[in-house]
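Show me how the following folds:
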Amino acid sequence: MSKQADKIPTNIITGFLGVGKTTAIQQLLKQKPADETWGILVNEFGQVGIDGSLLSAFSDSLTDQTERIIVKEIPGGCLCCVAGLPMKMGLNMLISKAKPDRILIEPTGLGHLQQVIKDLSGEFYCDVLALNATICLVDPAHLNDAKYVDNNHFQDQISLADVLVANKTEQLESEDKHRFMDFAAQLSPAKQSVLWTHHGEISIDTLALPLDHQRRSQHLSAHLKHSHAHNQHEKKPLALDSDPRFERNHGDGQGLFSYGWVFNQQQVFNLMALATLLEPLEVVRLKAVIKTEQGCFAINSVNGECDFMPISELDASKIEIISMIELPWQKLEEALCDSLIFEL
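Below you'll find the model as predicted:
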C-alpha cells in the first residue's frame, strides 16, 4: 500500500459567515459510507460553539452512525491563531480518538484560510493527511454587496478555493445564476469545479478532487506583502452578576461582536416567545439550539431570515449572536430569561 493511501483524506469546507457550511457538511454526512468513520473539526468565531452541537445532533439522527461521526469543536477565533495550537490540539485529539477514514474541516467564516492550508499541508501533517480540494460556498446574492466582495477573508476564500459552490439558490433568478457564472469564469486560475446548488447539496464525489498546489503558491506570491494580522477574537467578561440558569460569553475581533449563552439542562423556553424575540434582530448571524415546550429546535438566522428546524434531544440550550455593532446585551439577556417558562 502506498504512503498516500495511508493518509487520511481531508477537505476544508469554507465560506463567509452564514453561507451554509454546516448544512453542506450535514448533506455530505448523509452520503457517508456506512462502514467509514468521519471526523469533523469545527471552528467558530463565537465563544459558545453552536455548529458542533448541530452536527452532533445531526449525527445522532443518522441511524447506527453516531459512533461513526466524531465532532471536535474549537470556538472563539481562528484555527491558525496562537501559532496554530488550537488547530493542532483539536486535530490531534480528533485523529487519535476517531481514527477517521476522512476528515472535514470547517473554519470560521472569518478565518485566515491561507495559513490554515499551510499548516495542514506542512511537515507536521504531511505524512498524516492527504489534503484534497478546498470547497468554498458562496451566496450569489452577496456578489453585489461591497461589504462581502471587498472583504479580505471573502477574497482569500474565493482565490484559494478549488471548488466554488453557489449555495442558497432556491429563491434566486436566472440573472443571479448568470452573474455568478460570469464571476466564476473570470477567476484565474480556473476552478476545478463550479456548482450551483441549494441547501448545501454537494456530491460526495467532490471530496475526491485534489488540492491545487499551484493555485495556493500563486495566491501566496500575490500576498507576500499582506501581513497576517491575527486579531485574535478576545473573550471578555460581561459585567453583570452571575446567574445560576446560564453561563454568558462575549468576544470581539475583526470588527464583529459575539454574544453567547449556555443555559443549564433544566431550562426550557417558550417557543413562540423566543421566536418573537429573535426573529426581528438585525445581526450578521444568529444560531441556537434550544429546548422548548414543543421539543428541541435549531435556529439559524442570516440577514433577517430566521429558520427553526426540529432536532433530537439536547443536553442544554445554546444561543449565539454575532453583530457588527455592540448590542444592548443586558436587555437582550433579560428578554431571553423572560422567554423561559419552567424548569424540567
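
Going by C-alpha atoms from here, please, whenever you check contacts or count neighbours.
Will do.

List the contacts of residue 56.
69-71 (CA atoms under 8 Å, 6 or more residues apart in numbering).

JSON lines for those, including secondary structure and distance to residue 104?
Putting the contacts of residue 56 into JSON lines (DSSP: H, G, I helix; E, B strand; the rest coil; distance: CA to CA, whole Å) gives the following:
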{"residue": "69", "secondary structure": "strand", "distance to residue 104": "11"}
{"residue": "70", "secondary structure": "strand", "distance to residue 104": "10"}
{"residue": "71", "secondary structure": "strand", "distance to residue 104": "10"}
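
Looking at the residues you listed, which one is closest to residue 292?
Using CA to CA, residue 71 comes nearest to residue 292 of these, at 24.5 Å.

Not including adjacent chain positions, what is the nearest residue to that closest one?
Nearest residue to residue 71 in three dimensions, chain neighbours excluded: residue 40, at 4.7 Å (CA to CA, 6 or more residues apart in numbering).

doesn't residue 72 make contact with the one you found?
Yes - between residue 40 and residue 72 there is a contact under CA atoms under 8 Å: 6.1 Å.

between the two, who's got more neighbours?
residue 40 (26 against 20; other CA atoms under 10 Å).

my guess is that one is in a strand, correct?
Yes - using DSSP: H, G, I helix; E, B strand; the rest coil, the secondary structure at residue 40 is a strand.

how about this one, so we can line them up?
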Amino acid sequence: MSKLSILQNIPCTLVTGFLGSGKTTVINQLLNFKPLNERWALLINEFGRIGIDGALLANAKSQDKAKSDIAISEVSGGCICCTSQLPLQVALSRLLTEQHPQRLIIEPTGLAHPRQLLRQLNDPHWQTALSMQAVVTVFNALQWQQPKYRSHTGYQAHVAAADVLVINRYQQLNKAELLALKAWISTLNTHSQIIWAKPASQDKIDSIDPNISDSKTSVDFDRYLSELIVPLTQPSVVINKSATANQNSTRINSSVINPGVVKSSSNHVRKVVADQPPYYYHDQRQDMLVGGWRLPAASIFDFAKLKLWLLQLPNWQRIKGLINTTEGWLQLNFTPDSLTIETSDAQLDNRLEIILAADTDSTQDKIEQREIWDSWNSQLMALVV
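As a prediction, the model looks like this:
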C-alpha cells in the first residue's frame, strides 16, 4: 500500500484567476485562517521558470508566526494543466506524502486552463486523497473594463470555472457598470457566488453590490474576511459537474514529461533549469513573452532607474520580483493598473520575472527576439550599482 493511498479526504481549495487578478493577495488572506495547531500546504504553478510567487509567499510566511507551519511547493516553467498529468501528480504526491498537510491550496498560473485542471483533479487517483472544496476565482474588475480582456477566452474560462468569484478593484466602477459586470458574469456562469473584496488599508467603503440598497452600506474588512473563509468548507458545484462529465473518460497518458520544474518543499529539484545564479532566460508561450533573471544577492540595483526601466518595457502585463536595491530588499508586484512595492527580508538571490503580450502584427523571428532580450539583459545589468 502506498503512502498516498493512506491519505484520505484532505480538504483542497483551488484558487484561480487570470494574470494580474490578485491571487497572491487572496491566498495570503486565506492563509491567515490557518489554526496554529494545523499544518497546511500550498502548491503554486508559475508560468515562468524563476519562481517568484513561492518566494513572495515564503517571505510573508517568515514575517507571520501564524503562517510558519505552511509547506510551499512549486511547479514552474509552464501550466500544470497542459500536455500531461505528470507534473501535477509528482508535485501533489510528494507534497502530500512528505508534509502530511491537513489542508491544501492550489494556485495555478494565471494563464492556466481551469477546466483541464479540474478534470485532472477528478482523476480516480485523487478522488479519495483529496476532498475538493469550492473553486475560488479572483477577478480584477479594472481588467474587465477593457474589451481585450472581456473577449479573451482564457479570461472568460476562469469566470466559467468559479464557484466563488472574489471581485477586487471595483471601486472606480459606477452603478451602471457594476450592473453590466454582473450581467456579463451571468452569461458565463449562472451559479457562482460573488464576494466583493475590500482592501485592508481602508476602514470602510460603500457597498457596491447592485442588489444591496443604499441603506446597507459600510461593509468592512472583517466582514469581507468572514465571507472569504466560507468557501474553504463548501462543496464545489463546478467540480461535481466535471466529475460527472468525466466518468467515462480515459486517463491522460502520464508518460509525456512536461519540461517545467517541479520543486518540493524539501527543495529537491527533479529537473534543474534555474539552479544557481546568475541565470537568465526568455521564451514565448501562447500569446505571451516571458523572461526572467536570478542574480547573486550581492548585486544591488539602483531602484529609481530599475523602476523606470521596467515600466518602459513594451506591452508588459506582469512584473514580479524580489530585488536587492539601493532602498533595501524590495518585493515588486506590478500589473498595468497597480504598482505594489513592499519591503522584504534579505533573500538568497535577486529574482525578477516579466510577462509581455506578444505583438501579433510583428514579423520578428526567434533570432530577432533573442537579440531584443539580450539587449534588455545588458540594460538590466547596467543598473547594478
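
follow-up on the earlier one: list the contacts of the residue nearest to residue 71 of structure 1.
For residue 40 of structure 1, the contact set (CA under 8 Å, 6+ apart) comprises 69-72, 94, 103-106.

switch the cut-off to 7 Å
70-72, 103-105 (CA atoms under 7 Å, 6 or more residues apart in numbering).

can you redo the contacts of residue 56 of structure 1 as a markdown table with distance to residue 313 of structure 1 and neighbour count?
Conversion of the contacts of residue 56 of structure 1 to a markdown table gives the following (distance: CA to CA, whole Å; neighbours: other CA atoms under 10 Å):
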| residue | distance to residue 313 of structure 1 | neighbour count |
| --- | --- | --- |
| 69 | 17 | 23 |
| 70 | 18 | 23 |
| 71 | 17 | 21 |
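
lining up those with structure 2, which overlap?
When you map these onto structure 2 and apply both residues aligned by TM-score structural alignment, their matches' CA atoms under 8 Å, the shared contacts are residue 71.

now the strands for the stretch 1-150 of structure 1?
8-15, 38-44, 69-75, 102-106, 129-138 (DSSP state E, counting those that start in this stretch).

Mind reading off the mean deviation between the fourth one and structure 2?
After superposition onto structure 2, the average distance of strand 102-106 of structure 1 to its aligned residues comes to 0.7 Å, using mean CA distance after the TM-score superposition for structure 1.

what range in structure 2 matches that strand?
Aligning strand 102-106 of structure 1 against structure 2 (TM-score structural alignment) gives residues 103-107.

Residues contacting the matching stretch, please?
Against stretch 103-107 of structure 2 from outside (CA under 7 Å, 6+ apart): 10-16, 40-45.

Including distance to residue 301 of structure 1, could the strands of the stretch 1-150 of structure 1 go into JSON lines?
Putting those into JSON lines (distance: least, CA to CA, whole Å) gives the following:
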{"stretch": "strand 8-15", "distance to residue 301 of structure 1": "16"}
{"stretch": "strand 38-44", "distance to residue 301 of structure 1": "16"}
{"stretch": "strand 69-75", "distance to residue 301 of structure 1": "19"}
{"stretch": "strand 102-106", "distance to residue 301 of structure 1": "19"}
{"stretch": "strand 129-138", "distance to residue 301 of structure 1": "17"}
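
before we move on, back to that, out of the contacts of stretch 103-107 of structure 2, which one sits closest to residue 139 of structure 2?
Of those, the one sitting nearest to residue 139 of structure 2 (CA to CA) turns out to be residue 16, at 9.0 Å.

How many neighbouring residues does the closest one have?
28.

Aligned to it, what sits in structure 1?
By TM-score structural alignment, residue 16 of structure 2 lines up with residue 14.

Can you tell me how far residue 341 of structure 2 is from residue 98 of structure 2?
Per CA to CA, to the nearest Å, residue 341 of structure 2 is found 34 Å from residue 98 of structure 2.

sorry, that was for residue 152 of structure 2
For residue 152 of structure 2 relative to residue 98 of structure 2 (CA to CA), the value is 39 Å.

Which of those two has more residues huddled nearby?
Using other CA under 10 Å, the more surrounded residue of residue 152 of structure 2 and residue 98 is residue 98, with 15 against 10.

need the helices for structure 2, in chain order.
3-6, 23-31, 52-62, 86-99, 114-121, 124-127, 141-144, 147-150, 153-160, 175-188, 221-228, 237-245, 303-311, 366-381 (DSSP state H).

Residue 345 of structure 2: which of those is closest?
Per CA to CA, nearest to residue 345 of structure 2 of the helices of structure 2: helix 52-62, 6.7 Å.

what's the closest one aligned against in structure 1?
Under TM-score structural alignment, the match for helix 52-62 of structure 2 is residues 50-60.

What's the average distance for that stretch when superposed on structure 2?
Relative to structure 2, stretch 50-60 of structure 1 is 0.8 Å off (mean CA distance after the TM-score superposition for structure 1).

counterpart of residue 90 of structure 2 in structure 1?
Residue 90 of structure 2 maps onto residue 89 in structure 1, by TM-score structural alignment.

what does residue 302 of structure 2 align to in structure 1?
Per TM-score structural alignment, residue 302 of structure 2 is aligned with residue 270.

before we move on, the earlier item: adding distance to residue 290 of structure 1, write the contacts of residue 40 of structure 1 out as TSV.
Below are these laid out as TSV (distance: CA to CA, whole Å):
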residue	distance to residue 290 of structure 1
70	22
71	19
72	20
103	28
104	25
105	25
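
now the strands: where do they sit in the stretch 251-385 of structure 2?
261-263, 279-285, 288-296, 316-325, 328-335, 338-343, 349-357.
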